[in-house]
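**Student:** Sequence first, then the predicted structure:
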Amino acid sequence: MMTNLFSSFDPMTSLYLSLNWISMMIGLIILPFSIWVIPSRINMMWIKITSILNKEFKILINMNLSKGNTTMFISLFMFILFSNFLSLFPYIFSSTSHLSLTLSLSLPLWLTFMIYGWMNNTIHMFSHLVPQGTPMILMPFMVCIETISNLIRPGTLAIRLTANMIAGHLLLTLLASTGNKLSIFMINFLIITQFLLIILESAVAIIQSYVFTILVTLYSSEIN
């Protein structure tokens, strides 16, 4: 049971079973049934968003190989966006603020791209290790730098999403914890500040899910 907002970062509800991870499915319960009815306003908005994302991802992926591939990236975007927005509600477990979730999203995708690329386009993958126009004397160093930058990609993806979600949640919690010690005027100012921060966090939830998905799409486009 969660006793304060800081416990929303704690995945353990008991010694043996982590029931807080089930909170990711709360959104399926609160979704209106009209989203599954065609036509409806929510359904039309959902189709509009997916069509825009489909056009964005097709630009980054080879047009000849993009048939059906964008569905995976759109689903990834929607899942991260859904989890980010759910974590903005008080006392709901923040799943995207844990590396165990973000790394489990980025690492399998990156590993799959690397295995496919090195097995099917080996020469093309080798060409990425040395940027065009690199002097001969710098080629060994560039190979090392490009290899390291490639290996840390899943980690940077996971840490970027986790750090942004943790930072916003902690700022909201720390500001709210000072409310019982403030005057009436300062409490009103704090409420306005919290409201603005909630709007900012909503924007961060959208931006971070979009950035995560765009970077994964860019990594996948490099193997073709």
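**Tutor:** Received the coordinates, thanks. Numbers count the residues shown, from 1 in each chain.

**Student:** going forward, measure contacts and count neighbours with C-alpha atoms only.
**Tutor:** OK.

**Student:** And the helix ranked longest in the chain, what does it pack against?
**Tutor:** Across the chain, the helix with the greatest residue count (assigned by DSSP state H) is helix 184-221. Counting contacts by 3 or more C-alpha pairs under 8 Å, 6 or more residues apart in numbering; DSSP states H and E, helix 184-221 is packed against helix 41-60, helix 69-86, helix 99-120, helix 153-176.

**Student:** quick one, that helix and helix 153-176 angle?
**Tutor:** Counting by axes from the mean of the first three to the mean of the last three C-alpha atoms, to 10 degrees, helix 184-221 lies at 170 degrees to helix 153-176.

**Student:** where does helix 184-221 sit relative to the chain's centre, distance-wise?
**Tutor:** Taking C-alpha atoms, centre = their mean, to the nearest Å, the mean C-alpha location of helix 184-221 is offset from the chain mean by 12 Å.

**Student:** so Ala158 makes contact with Leu103?
**Tutor:** Yes: counting by C-alpha atoms under 8 Å, Ala158 touches Leu103, with 5.0 Å between them.

**Student:** Neighbour count for these two, which is higher?
**Tutor:** More crowded of Ala158 and Leu103, by other C-alpha atoms under 10 Å: Ala158, with 23 against 20.

**Student:** adding another structure so you can compare the two:
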Amino acid sequence: MMNNLFSIFDPTSSIMHLPFNWLSTMLGLLFLPMMFWAMPSRWVIFWNMVISTLHKEFKLLLNTSHMGVSLFLISLFSLILFNNFLGLLPYVFTSSSHMVMTLTLSLPVWLTLMSFGWFNHTNNMFAHLVPQGTPALLMPFMVIIETISNVIRPGTLAVRLAANMIAGHLLLTLLSGAAPSSSISIIMILTISQILLITLEAAVAIIQSYVFAVLSTLYTSEIH
């Protein structure tokens, strides 16, 4: 019996006191060998279409011709998407529901963008602190508000991803916990509800990885 509902997100298996469940983060690499076959499968063709669409969209948002930035953001999207989907499989550790994982993704991106922007586009970064048309009386307050907004960006990215992944898993756990002591009719209703929730979680897995990548793209576009 669980003493804490959130204990379902704790790594429980370990080898030499190292959390073994975190290795599930690398399971996304198992999908890569399919792309090296001579004849591309339908999955590879579909994934190439997704990457091409994302590249075109990110290139428009970035307003730059540097392909490397777009490819980095697509890689970020792919990593989060793989981890979100793997967390839906039974007995697979959901790494994207932990702040350790999400902050590891958002904080280096934000620090890199801030460092690059302040060292190379200092005037532009100062201009972002005061929106155009702001009255002189409100400028000090706008600087404080914009500074706080910039500082909390990695936290909001990390919390948004982790909270959305935790919420669905908690609902699934609560519904499954009520099944053993329920009647057949209630169990059927719970089963249908869980199927619908898993479908919703699959959509959330895609949406949250896309939101994370798009917001990172918008933050990147501000430093040019």
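**Tutor:** Alright, I've got the coordinates. All figures in this text were calculated on a predicted structure; none of them were measured in a lab.

**Student:** hmm, back to that, could the helices and strands packed on helix 184-221 of the first structure go into TSV alongside distance to Ile137 of the first structure?
**Tutor:** Below are those laid out as TSV (distance: least, C-alpha to C-alpha, whole Å):
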stretch	distance to Ile137 of the first structure
helix 41-60	33
helix 69-86	39
helix 99-120	26
helix 153-176	26
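
**Student:** returning to what we had before: relative to the second structure, what is the average displacement of the longest helix of the first structure?
**Tutor:** Its matched residues in the second structure lie on average 0.5 Å from helix 184-221 of the first structure after superposition (mean C-alpha distance after the TM-score superposition for the first structure).

**Student:** Can you mark which positions in that helix are buried?
**Tutor:** Counting neighbours by 16 or more other C-alpha atoms under 10 Å, one finds that the buried residues in helix 184-221 of the first structure are 187, 190, 194, 197-198, 201-202, 204-206, 208-210, 212-214, 216-217, 219-221.

**Student:** quick check: that helix aligns to which part of the second structure?
**Tutor:** Using TM-score structural alignment, the residues of the second structure aligned to helix 184-221 of the first structure are 184-221.

**Student:** picking that back up, go through the helices and strands packed on helix 184-221 of the first structure and name the closest to Phe93 of the first structure.
**Tutor:** Proximity to Phe93 of the first structure (C-alpha to C-alpha) singles out helix 69-86 among these, at 8.2 Å.

**Student:** What lies in contact with that closest one?
**Tutor:** 24, 27, 50, 53-54, 57-58, 92, 94-96, 165, 202, 205-206, 209-210, 212-213, 217 (C-alpha atoms under 8 Å, 6 or more residues apart in numbering).

**Student:** now stretch 19-27 of the second structure
**Tutor:** 11-14, 83, 86, 92-95.

**Student:** And for stretch 103-111 of the second structure?
**Tutor:** Outside stretch 103-111 of the second structure, the residues that touch it by C-alpha under 8 Å, 6+ apart are 153-155, 157-158, 216.

**Student:** Repeat the analysis, applying 10 Å as the threshold.
**Tutor:** 73, 76, 79-80, 96, 98-99, 113-117, 150-159, 161-162, 212-213, 216, 219-220 (C-alpha atoms under 10 Å, 6 or more residues apart in numbering).

**Student:** ok, now stretch 152-162 of the second structure?
**Tutor:** With C-alpha under 10 Å, 6+ apart as the test, stretch 152-162 of the second structure has contacts from 80, 84, 94-111, 149, 165, 204-205, 207-209, 211-213, 215-216, 219.

**Student:** of the helices and strands packed on helix 184-221 of the first structure, which approaches Phe6 of the first structure most closely?
**Tutor:** Minimum separation from Phe6 of the first structure across these (C-alpha to C-alpha) falls at helix 153-176, 7.3 Å.

**Student:** Now that closest one: buried residues?
**Tutor:** Neighbour counts over helix 153-176 of the first structure (16+ other C-alpha under 10 Å) mark 153-154, 157-162, 164-165, 168-169, 172, 176 as buried.

**Student:** distance from that helix to the second structure after superposition?
**Tutor:** Once fitted to the second structure, helix 153-176 of the first structure is off its aligned match by 0.4 Å on average (mean C-alpha distance after the TM-score superposition for the first structure).

**Student:** and the angle from that helix to helix 69-86?
**Tutor:** Using the same axes, to 10 degrees, the direction of helix 153-176 of the first structure lies 20 degrees away from that of helix 69-86.

**Student:** how far is helix 153-176 of the first structure from where the chain is centred?
**Tutor:** 11 Å.

**Student:** just stretch 149-169 of the first structure next, same as before
**Tutor:** Relative to its parent chain, stretch 149-169 of the first structure has a centroid offset of 9 Å by C-alpha atoms, centre = their mean.

**Student:** hmm, back to that, and the helices and strands packed on helix 184-221 of the first structure: which comes nearest Gln132 of the first structure?
**Tutor:** helix 99-120 (19.4 Å).

**Student:** What mean distance separates the next helix or strand after that closest one from the matching residues in the second structure?
**Tutor:** Next helix or strand after helix 99-120 of the first structure toward the C-terminus (DSSP states H and E): helix 122-127. When the second structure is overlaid, helix 122-127 of the first structure sits 0.3 Å from its aligned residues on average, using mean C-alpha distance after the TM-score superposition for the first structure.

**Student:** buried sites along helix 122-127 of the first structure?
**Tutor:** Within helix 122-127 of the first structure, judged by 16+ other C-alpha under 10 Å, the buried ones are Met125.

**Student:** If you count contacts, what does that helix end up packed against?
**Tutor:** helix 99-120 (3 or more C-alpha pairs under 10 Å, 6 or more residues apart in numbering; DSSP states H and E).

**Student:** and the helix it packs on with helix 153-176, angle?
**Tutor:** 160 degrees.
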